[in-house]
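Colleague: Provided below for reference: sequence and predicted model.
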Amino acid sequence: MLKGQLLRAVSFLGKHSYPSSYSTASGTKPVDSFKTAMEAGEKLVQPNQQGSFQDPFSIVSYEMTNLAKSIANLIGSGHPTLNRVSSYYFEAEGKNVRPLLVLLLSKSLLKIPVEQRDRITIDTYDVTEQPSYSGTPTATSLAGKSVDDSISPLRILHGINPKVILDPLSKPMDALPQFDSVNGILPKQRRLAEIVEMIHTASLLHDDVIDLSDSRRGRPSGNYAFTNKMAVLAGDFLLGRASVAIARLRNPEVIELLSTTIANLVEGEFMQLKNTVVSNEPLDSINNDGELKVVPQPSGKVPTEMHEYRVTPPPGIDHKTNVEAAFEYYLHKTYLKTAALMSKSSRAAAVLSGSHDDVIENCYQFGRNLGLCFQIVDDMLDYTSSDAAFGKPSQADLKLGLATAPVLFAWMERPELGAMIGRKFSEPNDIELARKAVIECDGVGKTRLMAQEYCQKALENLRVLPESDARSALEFLTNSILTRSK
């Protein structure tokens, strides 16, 4: 399986070449086409004031520029410190890949004729005065409400006297401005982009506490700047506010998709705590900062089915099978932690557009393959980037005991790495020996080939969409992930 992946990736490289460096007076420097693609793509969600496009990349800049402000309106806590912590990561310059994907994909879906987007009734609150929907039968919005309106009375949701100066509870969400007729992205799709970034940012707050990180996006991490407790509570609050916004989309299918992404993030984190299918830890214990902690055994009062991912290689199991099992574990964990949010939000954007099942499925697969590619490149950069370029501590995976793709590829050729992986590189010199093996076995190069295969699959998924500037921007962004430096 893995050999086939690598061969197909090599074939892809032969057909597609992209500049990887440029010459300057001081020498050769790498080109980060991912950064270029992000800057170009952000121009692809909003037309200019004249109503015409000056270049192919002039469709979403207004929405991306105002993303943080829009999310701040959604957060809406009356407690000043909670507001400060919750909005902390939105102040820094982030990649914002997930909302950008939702917006560009939504724009691409608009090019499908409206008569071919009749899987669900598109709410009149969604289409407003957009001429492209002039032939759509008038329909009453689900629950007779817009995306900004509450379902329950506000007096019940907030339980406050609106005249109180300090409100320690959640405030009503600010109204979502309607899009103009040229843009065409539905209000629910824009709100979806904001929700996705809120969920992602909540996961970052939690991850930095779990990983004991001290930096994020080039400045102190939330837990370091505010304390662990405040970072965890702020992440919880973001998820709570995101859940309110999810419910107000008033589409059961989309609510289900986005709600499961939150569960997936937690499941992926638990898989990462176990690290891999190979582990020296007893089944009845967990690693607690280097010390084994015995977990309480089930009493039997509540039926609990145990799904144990851990596989201790029994006698007779060959090395290749063991490594392949570790790769399957790694890819499943990667899907849950990174690709699930991208894939399910991409699917949600297609559902809200009214597109048919084949389009919806390809949008899901696009997000899945792109998400896997993105995280695999991220794992590769952990071995190749400096702290300053990466925006967070590099070379951290081995220090955390994580066996990602580069070291798994090295393990294929160096069976002795299995013992180090099993003990999470906890003994002296384990990290240095593992890094040396990665270099000698070209683990980074093989990881890059794996990422290229998922990149190619994502590009194939996009071909179900009509040709458009937005689809071209998605293709550019997808290709550029392979050359990003942070």
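Modeller: The structure has been received and is ready for your questions.

Colleague: C-alpha only now, for contacts and for neighbours.
Modeller: Noted.

Colleague: after the strand or helix carrying Asp382, which helix or strand is next? Please name it.
Modeller: Counting by DSSP states H and E, the element that carries Asp382 is helix 357-384. Following helix 357-384 in sequence order, the next helix or strand is helix 387-390 (DSSP H and E).

Colleague: residues in contact with that following helix?
Modeller: Applying CA atoms under 8 Å, 6 or more residues apart in numbering, the contact partners of helix 387-390 are Gly218, Leu381, Pro393, Ser394, Ser485, Lys486.

Colleague: next, the buried residues of it.
Modeller: Using 16 or more other CA atoms under 10 Å as the test for burial, helix 387-390 gives Asp387, Phe390.

Colleague: same question for stretch 270-287.
Modeller: Neighbour-count burial for stretch 270-287 [16+ other CA under 10 Å]: Met271, Gln272, Leu273, Lys274, Asn275, Thr276, Val277, Val278, Ser279, Ile286.

Colleague: okay, now Ile12: neighbour count?
Modeller: Slight slip there: residue 12 is Phe, not Ile. 16 (other CA atoms under 10 Å).

Colleague: ranges for the helices of the stretch 351-486 of the chain?
Modeller: Shown for the stretch 351-486 of the chain, the helices assigned by DSSP state H, counting those that start in this stretch span residues 357-384, 387-390, 396-399, 405-413, 417-422, 430-440, 443-462, 469-480.

Colleague: which strands and helices sit next to the third one?
Modeller: If you count contacts as 3 or more CA pairs under 8 Å, 6 or more residues apart in numbering; DSSP states H and E, helix 396-399 packs onto helix 357-384.

Colleague: any idea of the angle the helix it packs on forms with helix 430-440?
Modeller: Put simply, helix 357-384 runs at 110 degrees to helix 430-440, going by axes from the mean of the first three to the mean of the last three CA atoms, to 10 degrees.

Colleague: which helices and strands does helix 357-384 pack with?
Modeller: Counting by 3+ CA pairs under 8 Å, 6+ apart, helix 357-384 packs on helix 319-334, helix 340-353, helix 396-399, helix 405-413, helix 443-462.

Colleague: before we go on, here's another structure to hold up against the first:
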Amino acid sequence: MPKTAEAAAQTRPHERLAEALAGEMEAVNALIAERMASEHAPRIPEVSAHLIDAGGKRLRPMLVLAAARLCDYAGPFHLHLAATVEFIHTATLLHDDVVDESAQRRGRPTANLLWDNKSSVLVGDYLFARAFQLMVEPGNLRVLSILSNAAATIAEGEVLQLTAAQNLATDECVYLKIIRGKTAALFSAATEAGAVIAGAPDAVTQALFDYGDALGIAFQIVDDYLDYAGDAGATGKNVGDDFRERKLTLPVIKAVALADAEERAFWKRCIERGKQEEGDLETALSLLARHGTLEATRTEATRWADRAKAALAPLPESDMRSMLTDLADYVVARIR
């Protein structure tokens, strides 16, 4: 039964997008289930399913499908590309949880906690291999280049974060390089690949790339904001995880830039030297509040969301373009 206008208005943008793409996402999910199977190593689908079936929004594969539909693609290879980006995303999460020694993701125990680090790393490797098998099948070299470059860029961003995230000299320029690599690269690859498989003109492909890039940056900035000001029940993460893991994210980078000598010594002890004491998180939160860096972070996220919407402006008006525009607003609206 069709929804009333009032009910539709209350549906969140990513849910409206999921409804519009439901048939194609069902096919993508079936392809994911088929390709994460293993005849000889049952632990592979066990570990994969623990994360893939954990209730994630499937935002990245939906971006592939949405871009393809915007460009009037009839299929079927957008399904392979959507499954590819979900496998790349899941593989990076498995590896990240090992690197970060995380115990919780999406409100559930991480795979490395339930099984072990070796299983998480090796299953992540398996999913990367499956992703490359899938991205080859459309037989489109340009798409293969986009997605393989994204996989390399994600790894590069994660390594850059390892070397820069605990260095107080890290500035906003370096932070942008990190999040453009580890997060936005897959968003922009998803939207660009969807356009390319559809044979879209270069201007349309560039517009969708720009949208995905700006959306991914806004998404990560909001995640970094929510680590200090979010609801653990909603985010599935404990408040202050980034602080405890000594990650120098945008709220702290802004606070360090405004710090006096005493405050800088605090950040140096907690982030660079890793000598954290009881009550340090509360002190960190008070310093972020003192300098207004959470609000400044929110402003920055809004700026990138606005850039994402502006990127779509040259495209013809359509329901799908409207949904992607609303999605950019929703990414920032997660900050209450």
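Modeller: Perfect, I can see it now. In this text the structure is predicted, and so the values were computed from the model without any measurement.

Colleague: quick revisit: deepest-packed of the helices and strands packed on helix 357-384 of the first structure, please.
Modeller: helix 340-353 (a mean of 27; mean count of other CA atoms under 10 Å).

Colleague: state the span of the second structure onto which the helix holding Asp382 of the first structure is aligned.
Modeller: Aligned by TM-score structural alignment, helix 357-384 of the first structure falls on residues 202-229 of the second structure.

Colleague: report the buried residues of the matching stretch.
Modeller: 204-229.

Colleague: what does Val121 of the second structure correspond to in the first structure?
Modeller: By TM-score structural alignment, Val121 of the second structure lines up with Val232.

Colleague: quick one: contacts for that match?
Modeller: Leu205, His206, Val209, Asn223.

Colleague: could you measure it against His206 of the first structure, distance?
Modeller: Distance, Val232 of the first structure to His206 of the first structure, using CA to CA, to the nearest Å: 6 Å.

Colleague: which stretches of the first structure form strands?
Modeller: 21-24, 27-30, 215-216, 219-220, 285-288, 291-294 (DSSP state E).

Colleague: of all those, which one is nearest Leu408 of the first structure?
Modeller: Closest to Leu408 of the first structure of these, according to CA to CA: strand 285-288, at 21.1 Å.

Colleague: which residues in the second structure does the closest one align to?
Modeller: So strand 285-288 of the first structure is aligned with nothing, judged by TM-score structural alignment.

Colleague: on that earlier part again, of the buried residues of stretch 270-287 of the first structure, which belong to helices?
Modeller: Counted as lying in helices by DSSP state H, out of those, are Met271, Gln272, Leu273, Lys274.

Colleague: the helix holding Asp382 of the first structure to helix 319-334, inter-axis angle?
Modeller: Using the same axes, to 10 degrees: helix 357-384 of the first structure against helix 319-334 is 110 degrees.

Colleague: quick one: the alignment partner in the second structure of Pro187 of the first structure from Ala27 of the second structure, how far?
Modeller: Applying TM-score structural alignment, one finds that Pro187 of the first structure aligns to Pro76 in the second structure. In this view, Pro76 of the second structure and Ala27 of the second structure are 10 Å apart by CA to CA.

Colleague: now the equivalent of Ala458 of the first structure over in the second structure, nearest residue through space, not along the chain?
Modeller: Superposed on the second structure with TM-score structural alignment, Ala458 of the first structure falls opposite Ala308. Take Ala308 of the second structure and drop its neighbours on the chain: the residue closest to it by CA to CA, 6 or more residues apart in numbering is Tyr211, 4.3 Å away.

Colleague: wait, what's in contact with the one you found?
Modeller: Per CA under 8 Å, 6+ apart, neighbours of Tyr211 of the second structure: Ser188, Thr191, Arg307, Ala308, Lys309, Ala310, Ala311, Leu312.

Colleague: and Val252 of the second structure, by the same measure?
Modeller: With CA under 8 Å, 6+ apart, Val252 of the second structure has these contacts: Leu288, Thr293.

Colleague: which residue lines up with it in the first structure?
Modeller: Using TM-score structural alignment, Val252 of the second structure pairs with Val407 in the first structure.

Colleague: what is the neighbour count of the corresponding residue of the second structure for Leu474 of the first structure?
Modeller: Leu474 of the first structure maps onto Leu324 in the second structure when the alignment is built from TM-score structural alignment. By the measure other CA under 10 Å, the count of residues near Leu324 of the second structure is 24.

Colleague: can you add distance to Ala193 of the first structure and give the helices of the stretch 351-486 of the first structure back as TSV?
Modeller: Below are the helices of the stretch 351-486 of the first structure laid out as TSV (distance: least, CA to CA, whole Å):
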stretch	distance to Ala193 of the first structure
helix 357-384	14
helix 387-390	24
helix 396-399	29
helix 405-413	30
helix 417-422	38
helix 430-440	37
helix 443-462	19
helix 469-480	15
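
Colleague: between these, which one is nearest to Glu39 of the first structure?
Modeller: Here helix 469-480 is closest among the helices of the stretch 351-486 of the first structure (CA to CA), at 9.7 Å.

Colleague: the closest one vs the second structure, average offset?
Modeller: Helix 469-480 of the first structure: mean distance to aligned residues in the second structure after superposition is 0.9 Å, counting by mean CA distance after the TM-score superposition for the first structure.
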